[in-house]
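A.B. asks: I'd like to go over a predicted model; first the sequence, then the structure.
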Amino acid sequence: PARPAKAVPAQPARIVQKTPPAKQPAVAKIPQLTRSEELLNFVEKWRSAWVAKDIETYISCYSPSFKNGGLNREGWKQKKLSLNKKYSYINVAIKNIVVQWTPSGANVSFSQTYKSDQYQTVGTKVLQMTNKNNRWQIESEIM
């Protein structure tokens, strides 16, 4: 028969290396976006909402005082709602973005390619932007 193992008395743990004293926890620094990055993020939010036919996010990108071709902001919203129903899809690609800073905000110009199942166009668009209360908004757009 097998013999039972001998009990070995527990030994205190040995300290191999001293732990340095605790340092103050590092505070994670959240990188601040530059003004240009904020503006470009806004333009992408606007473009994405347009493509997704997310009318509430899309129209929130426009200033209450927005005007375009005789339409105010509400008229612009109604026009876009109508087009969203008419077209089965919308695709908007932008490239060659140029930002010109102005005293009240910025003018953002870019090459825009717009495609839907019934209409397509390519051209240069200019968004005239203002920043009020740390929030970018489109005052007007020209294509």
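C.D. replies: Okay, I see it. Numbering: from 1, shown residues only.

A.B. asks: rest of the way, CA atoms for contacts and neighbours
C.D. replies: Fine.

A.B. asks: quick check: buried residues in the helix ranked longest in the chain?
C.D. replies: Counting residues, the longest helix found in the chain (DSSP state H) is helix 35-51. The neighbour-count check on helix 35-51 (16 or more other CA atoms under 10 Å) flags 39, 40, 42, 43, 46, 47, 48, 49, 50, 51 as buried.

A.B. asks: cool, stretch 111-120 as well?
C.D. replies: Neighbour counts over stretch 111-120 (16+ other CA under 10 Å) mark 111, 112, 113, 114, 115, 116 as buried.

A.B. asks: structure two is appended below for comparative analysis:
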Amino acid sequence: MLMTPAFSPASSPARFKLNRLLCIMALGLASGLSLASADEAGEISRLLNEGRVEQASTKVDNYLRANPGDVQMRFMQGLIAAEQHKSERAIKIFTELTRDHPNLPEPYNNLAVLYAAQGQDQKAVEVLEKAIRVSPGYPTAYENLGDLYVRMAAELYGKSLELDASNKALEPKFAQLSRLLPGGDIDQQALSARTKDAPAASQPAPSPQSGSSAIAAKEPPASPVVQEAAPSPDVEQIKSVVTRWARAWESQDLESYLGAYSEQFVPAGGLSLDKWKIQRRQRIVGRPDITVKIHEVKVSVQGDTASARFRQDYASGVVKDSVHKTLRMKREGDAWRIVGETTS
């Protein structure tokens, strides 16, 4: 499992909400740099994962007093400061990291997150461009810069709507761009307030396509429609179970989350089912905002058993991971429930 710190800035001052503006990837540390041991780093990650931020902060600060040049711990110190909403301290830490290690792209990326959270979008753009210059193969900076450009464009369209609410073309552009942003939320009340006196758009905007231009183009002839076999009811039901399971986890609805599991569920690591449920309560209820995104769900059904395989992106507080997960499922009456899960 790849554990990667992440920072969730507050909602943007823009007229649309961002659950997570930019993601922060783990620090890709070059050889020869001073690094904390795996045990020390693992202990701090565990404290953060448990929400014990103050203890993690104390441990990092004590370590750095004895090892002031450790890049990994300095990076963690910056993340913890961001989690504690000490933005200026976090900016100072990551700025010093870019000065001392100018070829590492990750501190630049984190600075961009902090600047963007303060509404300093142009500064965030400049820092992300530096990350790309020092590491042209660092994909996160490209993605984050793209997200930032989308956000800036949506803000400009929103401002244009304020000035000219009668322009039919603006509302769908604004809504379309807002849906591309992480979180995909648009402040409908603010949008309605700007457009309530404007005529409704004659047609909804077309969905964005790769390489599409803002200038209207003649559509190519439609391709022949190929009929695909409809998924079996079991496959659709299992996908629905997986979706509800992820949403319950994300909303910290422990009853619905545990309800997705069978009483025959076998936890990993030799835990009893009762102890596993207690552990899950500790790791879900009361945590910082949780996001659980699932991708590419593939279901295989064999009689009354099935498996659902997918990629899972998890984030909460300063902890983020991306894993491949398999849920083993069994039909119990009219429902499918989880009897086992593996993660890689």
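C.D. replies: That came through, no problem. None of the values given here were measured: they were computed from a predicted structure.

A.B. asks: TM-score them against each other, please.
C.D. replies: TM-score of the superposed chains, computed with TM-score structural alignment, normalised by the length of structure 1, equals 0.72; 111 aligned residues with a CA RMSD of 1.6 Å.

A.B. asks: circling back to that earlier point, ok, so of the buried residues of helix 35-51 of structure 1, who is nearest residue 62 of structure 1?
C.D. replies: Distance to residue 62 of structure 1, by CA to CA, is smallest for residue 46 among the buried residues of helix 35-51 of structure 1, at 9.1 Å.

A.B. asks: so what's the equivalent of the closest one over in structure 2 up against?
C.D. replies: Aligned counterpart of residue 46 of structure 1 in structure 2: residue 245 (TM-score structural alignment). Applying CA atoms under 8 Å, 6 or more residues apart in numbering to residue 245 of structure 2 gives the contacts 256, 257, 260.

A.B. asks: overlap between these and structure 1?
C.D. replies: Mapping the contacts of residue 245 of structure 2 onto structure 1 (both residues aligned by TM-score structural alignment, their matches' CA atoms under 8 Å) leaves 256, 257, 260 still in contact.

A.B. asks: tell me the buried residues within those residues.
C.D. replies: Buried members of those, scored by 16+ other CA under 10 Å, are 257, 260.

A.B. asks: including distance to residue 4 of structure 2, could the kept ones among the contacts of residue 245 of structure 2 go into TSV?
C.D. replies: Output for these, formatted as TSV (distance: CA to CA, whole Å):
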residue	distance to residue 4 of structure 2
256	27
257	24
260	27
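
A.B. asks: tell me where structure 1 has helices.
C.D. replies: Using DSSP H, helices in structure 1 cover 35-51, 55-60, 73-86.

A.B. asks: I'd like those as TSV, with distance to residue 139 of structure 1 appended.
C.D. replies: Formatted as TSV, the helices of structure 1 follow (distance: least, CA to CA, whole Å):
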stretch	distance to residue 139 of structure 1
helix 35-51	13
helix 55-60	12
helix 73-86	9
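
A.B. asks: how many neighbours does residue 89 of structure 1 have?
C.D. replies: As a burial measure, residue 89 of structure 1 scores 15 neighbours (other CA atoms under 10 Å).

A.B. asks: can you give me the strands in structure 1?
C.D. replies: Under the criterion DSSP state E, strands of structure 1 are mapped to 67-68, 71-72, 90-102, 105-116, 120-132, 135-142.
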